[in-house]
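Visitor: turn this into a structure:
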Amino acid sequence: MKSWSMVLGGVALAGASWSAQAAEIELEGNRLLVSGMLDGSAVQRFVEQLGSGRVRTVVFEDSLGGTAEAAGEYARAIRASGVNTEMKGQCHAACAYAFLAGKEHRFGRGFQVNGLLIPVAARPRPEELASRWRGEEAQKTLAEFTAAPAEPETAGAPRERWQPGHGVLFTSTPTLFGRVYNSFYCDGTQGHDTSRCELLSDADPYKLGVLTP
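Guide: Model (predicted):
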């Protein structure tokens, strides 16, 4: 796999030290801040806040994952309320799908490196990249991770297919000349050294619908 920069690797290593704490929710004006794992523990409060009509933007900050079931619940609440989403720092797996449910979804400004890791079962083909995370297609992709397995002993239970470090990673890095955007495929074997991920060509997050203008 192609390496690109020690910056991304350093960010990943820093992320490895974050604690896997449950989601924390805080309302600041018309912005609802969400951090931590989307494990379902704060879903009810999240839905209630969105139902109040006061929230205009949901901001995910340093959320390194969660369960597929919780991802679906957060995404449905966001979609139903029609709010925008924003992410700052790292937003992986469950967080990524909730983020994509926003009417408009953007990376936050500031000096932090932003990294959105969208889990995939296999490396997307070039033709898939153009539409995979737009609207209904994003929901279909999420359904792949929440579908019940075929085995009788586990039928009806959510199938967790989030694989740590496996997916398409979209990054935004601040520089003196503005932000630089890159896209990578990480197969999971790189561990926390995401500088080993494969750089994807022609995968601008704005063109792919992962970010909105």
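Visitor: contacts, neighbours, all on C-alpha from now
Guide: Will do.
Visitor: tell me who's in contact with residue 107.
Guide: Counting by C-alpha atoms under 8 Å, 6 or more residues apart in numbering, residue 107 makes contact with 86, 87, 88, 114, 172, 211.
Visitor: equivalent analysis for residue 194, please.
Guide: Contacts of residue 194 by C-alpha under 8 Å, 6+ apart are 8, 9, 12, 186.
Visitor: turn the contacts of residue 107 into TSV, including distance to residue 198.
Guide: Shown next, in TSV, are the contacts of residue 107 (distance: C-alpha to C-alpha, whole Å):
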residue	distance to residue 198
86	25
87	23
88	23
114	18
172	16
211	20
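Visitor: please pick the buried ones from these.
Guide: Burial by neighbour count, judged by 16 or more other C-alpha atoms under 10 Å, picks out 86, 87, 88, 114, 172, 211 from the contacts of residue 107.
Visitor: so which of the contacts of residue 194 is the most crowded?
Guide: residue 186 (28 neighbours; other C-alpha atoms under 10 Å).
Visitor: list the contacts of that one.
Guide: 165, 166, 167, 168, 169, 194, 196, 197, 198.
Visitor: so for stretch 161-179, what gets flagged as buried?
Guide: 161, 162, 164, 165, 166, 167, 168, 169, 170, 171, 172, 173.
Visitor: for comparison, sequence B:
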Amino acid sequence: MKFPKKLALAFAFSITGTVPLAAEIELEGSRLIVSGMLDGAALPEFVMHVNNSRVRTVMFDNSTGGSAEVAEAYAQVIRSKGLSTEARGQCQAACAYAFLAGKEHRFGRGGQVNALLIPLPRRPTPAELATGGWRSDEARHAVAPAPMPATAAETVNVAAAAPASASTGAPTPASDAGPAPAPAKEAWLPGKGMLFTSTPTFFGRVYNTYYCDGNQGADLSRCERVSDADPYKLGVLTQ
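Guide: As a prediction, the model looks like this:
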């Protein structure tokens, strides 16, 4: 699958850190534009504008990450005020979570390529796509990935398989081992999840959906195309 060059470049910048590190807020009439990472630095200003002006729409402009807690804070304000949201350019992870909180949510107009990345641990099944179960709270906890190193994951798995006695180092019987350690969670990788794209053409915009496993780097051609995943049918876009 051949990806638009502009989208590939923007995605490459987002995973290598060549993006604004802190959010910036700009008010344009009834539209409040949020760009950069949702790290909490601009949250007070965001709340001030929403409370003191006639903001109707929040536009996320090339926002490529942030923390789960800050994303939820933005989402709560958007929901409580009944605001609509737009995504222009890149909107990934924390941005995607806040974007979906809008009363109506759509891609921005114009000639740019738009891309929305919703973090997910694996590719959804057709049944999950049909029922909406793929957009669970699990995605929220993945908006600020903290990958577990392979060595750490292996250590947890080994300890779970054979807990040792403190005195001899021998495996301890299951009855004496106490509660079993929790299984290691799959590492979250930057750029991992469902990717919805909107590309302008002479005949109107073309929408595509992919699942990226996080190992593709800047090579989006390695992301897997997801058929029958129209963003409007899935409720990712509403207008």
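Visitor: what ranges do the helices span in the first structure?
Guide: 6-15, 43-51, 68-81, 94-100, 126-129, 136-146 (DSSP state H).
Visitor: check the mean deviation of the longest one from the second structure.
Guide: For helix 68-81 of the first structure, the mean deviation from the second structure after alignment is 0.6 Å (mean C-alpha distance after the TM-score superposition for the first structure).
Visitor: so that helix versus helix 43-51, what angle?
Guide: Here the directions of helix 68-81 of the first structure and helix 43-51 differ by 10 degrees (axes from the mean of the first three to the mean of the last three C-alpha atoms, to 10 degrees).
Visitor: helix 68-81 of the first structure vs helix 136-146, what angle?
Guide: In terms of direction (the same axes, to 10 degrees), helix 68-81 of the first structure departs from helix 136-146 by 150 degrees.
Visitor: show me what helix 68-81 of the first structure is packed up against.
Guide: Counting contacts by 3 or more C-alpha pairs under 8 Å, 6 or more residues apart in numbering; DSSP states H and E, helix 68-81 of the first structure packs against helix 43-51, helix 94-100, helix 136-146.
Visitor: cool, and the last one?
Guide: In this structure, helix 136-146 of the first structure makes packing contacts with helix 68-81, helix 94-100, judged by 3+ C-alpha pairs under 8 Å, 6+ apart.
Visitor: now do the contacts for the most centrally placed residue in the second structure.
Guide: Central residue of the second structure (C-alpha atoms, centre = their mean): residue 93, 2.0 Å from the mean position. Residue 93 of the second structure sits next to 64, 65, 66, 117, 118, 119, 142, 143, 144 when contact means C-alpha under 8 Å, 6+ apart.
Visitor: one more: residue 47 of the first structure?
Guide: So residue 47 of the first structure contacts 74, 77 (C-alpha under 8 Å, 6+ apart).
Visitor: about what we covered before: tell me the most buried of the helices and strands packed on helix 68-81 of the first structure?
Guide: Stretch with highest mean neighbour count among these: helix 94-100 (a mean of 28; mean count of other C-alpha atoms under 10 Å).
Visitor: all strands for the second structure, in order.
Guide: Under the criterion DSSP state E, strands of the second structure are mapped to 24-28, 31-35, 57-63, 84-92, 105-107, 114-119, 192-201, 204-213, 224-225.
Visitor: JSON lines please, covering these and showing distance to residue 151 of the second structure.
Guide: As requested, those are arranged in JSON lines below (distance: least, C-alpha to C-alpha, whole Å):
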{"stretch": "strand 24-28", "distance to residue 151 of the second structure": "38"}
{"stretch": "strand 31-35", "distance to residue 151 of the second structure": "36"}
{"stretch": "strand 57-63", "distance to residue 151 of the second structure": "32"}
{"stretch": "strand 84-92", "distance to residue 151 of the second structure": "28"}
{"stretch": "strand 105-107", "distance to residue 151 of the second structure": "40"}
{"stretch": "strand 114-119", "distance to residue 151 of the second structure": "24"}
{"stretch": "strand 192-201", "distance to residue 151 of the second structure": "21"}
{"stretch": "strand 204-213", "distance to residue 151 of the second structure": "20"}
{"stretch": "strand 224-225", "distance to residue 151 of the second structure": "28"}
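Visitor: nearest to residue 44 of the second structure, of these?
Guide: Among the strands of the second structure, strand 24-28 comes nearest to residue 44 of the second structure, with 10.3 Å by C-alpha to C-alpha.
Visitor: residues contacting the closest one, please?
Guide: 32, 33, 34, 35, 36, 42, 45, 46, 49.
Visitor: now the first one: closest residue in space, sequence neighbours ignored.
Guide: It stands for residue 32 of the second structure. residue 58 (4.8 Å; C-alpha to C-alpha, 6 or more residues apart in numbering).
Visitor: and for residue 6 of the first structure?
Guide: Per C-alpha to C-alpha, 6+ apart, closest to residue 6 of the first structure is residue 195, 6.3 Å.
Visitor: who's in contact with the alignment partner in the second structure of the one you found?
Guide: Taking TM-score structural alignment, the alignment pairs residue 195 of the first structure with residue 221 from the second structure. By C-alpha under 8 Å, 6+ apart, the residues touching residue 221 of the second structure are 1, 2, 3.
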